[in-house]
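Visitor: No letters, just coordinates:
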């Protein structure tokens, strides 16, 4: 790829499902490990869910999209959290504002799900900071499948982690860009 190519120069890149579930005093973020290029699985064990601890305040973030872009956003989120300790909502809004207005950040192709256990947010490059209804959020190639499965499982006796794992398994059965190699992080909610 030539320098300066548009971000969509790799339209064949696929492969991420990130799901967050809040239930029973827990918030679980699960992400699959598959990264694909076209019809080829490039990596099956990628780690797309990370635990951050800026200022001793734990935050879990899951990302979909370009890995390098996501890491740039996570770094920026950590800076915002350090500037506003314990205020995930404020940090997420500040990140979204920068992402939308900064000429370099505008080119980043990724989405984030972030939680500190209290807040559960989806952050996008369009300037969105969304708090999902029903305690379930999902992004990525298989996100809609995982979201539907998790919502259907919320009324069962299953705990948050069991719901997340089962919903991710269902998404992996449907979405060819999602696998069952999961990274799961949990925070008290």
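Guide: The structure has been received and is ready for your questions. Owing to the predicted nature of the structure, the values given are computational and were not obtained by experimental measurement.

Visitor: drop to CA atoms for contacts and neighbour counts, all remaining ones
Guide: Noted.

Visitor: Which secondary structure state is assigned to the residue nearest to residue 129 when sequence neighbours are not counted?
Guide: Distances taken as C-alpha to C-alpha, 6 or more residues apart in numbering place residue 123 nearest to residue 129, at 4.7 Å, with adjacent residues excluded. Secondary structure for residue 123, judged by DSSP: H, G, I helix; E, B strand; the rest coil, is strand.

Visitor: Next up, the contacts around residue 123.
Guide: Going by C-alpha atoms under 8 Å, 6 or more residues apart in numbering, residue 123 touches 92, 96, 111, 112, 113, 114, 129, 130.

Visitor: So the fourth one lies in a helix, does it not?
Guide: It refers to residue 112. No: the assignment for residue 112, made by three-state DSSP, is strand rather than a helix.

Visitor: sorry, back to before: buried subset of the contacts of residue 123?
Guide: Buried members of the contacts of residue 123, counted by 16 or more other C-alpha atoms under 10 Å: 92, 96, 111, 112, 113, 114, 129, 130.

Visitor: is it true that the third one touches residue 124?
Guide: Spelled out, it's residue 111. Yes: shown here, residue 111 and residue 124 form a contact pair, counting by C-alpha atoms under 8 Å, at 5.0 Å.

Visitor: max-length helix in this structure?
Guide: In the chain, assigned by DSSP state H, the helix with the most residues is helix 67-83.

Visitor: contact partners of that one?
Guide: Contacts for helix 67-83 (C-alpha under 8 Å, 6+ apart): 52, 54-55, 61, 63-64, 87-88, 91-92, 94-95, 108-112.

Visitor: Now, of those residues, which are buried?
Guide: If we count by 16+ other C-alpha under 10 Å, these have these buried: 52, 54, 61, 63-64, 87-88, 91-92, 94-95, 108-112.

Visitor: one more structure, for comparison:
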């Protein structure tokens, strides 16, 4: 069976704004199978934004669990992420899921992985997916050399640069922001 490869997802916190974005490409083997996938989801009435990379069904399962944790822990994102990561790591069914998540709110950016990691970046940038290093490099440079840009503009430009370099990333972008 061919593995589905896809995606670049980036979240940026800059000048009291938070934006998250993703490209829209899904690739199976060496073939683009869809060009307009929406990999960004709103949880908790839009107070938490998430992005995913990996298997779509696996990501949706994890997003449902994360939403349940957010409800259970009254919107406390970091606590919910830690509880999800613990379940993901220890539950026999969940540990087989192949996806990574980014979760953001007004105060925090988190990367959540199936290895039990919940990482809050120091630089206000978090990325996942095949083009993540390209997008992250671009965002670091833009934050440093163009501080007047908004978080949304940094996300857009970073994804555009990643799409120019990474064959698993396209320029059909979905971007959401919290300000």
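Guide: Thanks, I have the structure now. If you're wondering where the values come from, they're calculated on a predicted model, not measured in any experiment.

Visitor: Run through the helices of the first structure in chain order.
Guide: Going by DSSP H, the first structure shows helices at 67-83, 88-101, 143-153, 160-174.

Visitor: now the first one: which residue numbers in the second structure?
Guide: With TM-score structural alignment applied, helix 67-83 of the first structure matches the range 56-72 in the second structure.

Visitor: For that stretch, give me the average deviation versus the first structure.
Guide: When the first structure is superposed, stretch 56-72 of the second structure averages 0.2 Å from its matched positions, counting by mean C-alpha distance after the TM-score superposition for the first structure.

Visitor: Give the buried residues for that stretch.
Guide: Per 16+ other C-alpha under 10 Å, stretch 56-72 of the second structure contains these buried residues: 56, 58, 59, 62, 63, 65, 66, 67, 68, 69, 70.

Visitor: Counterpart of residue 94 of the first structure over in the second structure?
Guide: By TM-score structural alignment, residue 94 of the first structure lines up with residue 83.

Visitor: before we move on, the earlier item: need the contacts of residue 123 of the first structure in CSV with distance to residue 152 of the first structure, can you?
Guide: Formatted as CSV, these follow (distance: C-alpha to C-alpha, whole Å):
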residue, distance to residue 152 of the first structure
92, 28
96, 30
111, 24
112, 23
113, 20
114, 22
129, 24
130, 21
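
Visitor: overlap between those residues and the second structure?
Guide: By both residues aligned by TM-score structural alignment, their matches' C-alpha atoms under 8 Å, the contacts of residue 123 of the first structure still in contact after alignment to the second structure are 92, 96, 111, 112, 113, 114, 129, 130.

Visitor: what about residue 8 of the second structure, how many neighbours?
Guide: Residues near residue 8 of the second structure, counting by other C-alpha atoms under 10 Å, number 32.

Visitor: so what's it up against?
Guide: Neighbours of residue 8 of the second structure in contact, by C-alpha under 8 Å, 6+ apart: 22-23, 53, 127-132, 135, 159, 162, 169.

Visitor: Of these, select the buried ones using a PyMOL command.
Guide: Restricted to buried positions by 16+ other C-alpha under 10 Å, the PyMOL selection for those reads:
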select buried, resi 22+23+53+127+128+129+130+131+132+135+159+162+169
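
Visitor: Among the contacts of residue 8 of the second structure, which one lies nearest to residue 39 of the second structure?
Guide: residue 22 (6.2 Å; C-alpha to C-alpha).

Visitor: any idea what sits nearest the alignment partner in the first structure of the closest one, other than its immediate chain neighbours?
Guide: The alignment partner of residue 22 of the second structure in the first structure, by TM-score structural alignment, is residue 31. What sits nearest to residue 31 of the first structure in space, not counting adjacent residues and going by C-alpha to C-alpha, 6+ apart, is residue 18, at 4.4 Å.

Visitor: what does residue 86 of the second structure give?
Guide: Residue 86 of the second structure sits nearest to residue 116 (C-alpha to C-alpha, 6+ apart), 6.0 Å away.

Visitor: swap in residue 154 of the second structure?
Guide: residue 139 (6.0 Å).

Visitor: corresponding residue for the one you found in the first structure?
Guide: In the first structure, residue 139 of the second structure lands on residue 150 (TM-score structural alignment).

Visitor: cool, and residue 6 of the second structure?
Guide: Match for residue 6 of the second structure (TM-score structural alignment): residue 15.

Visitor: hang on, the earlier thing: which one of the contacts of residue 8 of the second structure is nearest to residue 30 of the second structure?
Guide: Nearest member of the contacts of residue 8 of the second structure to residue 30 of the second structure, counting by C-alpha to C-alpha, is residue 169, at 12.4 Å.

Visitor: Sounds good, over and out.
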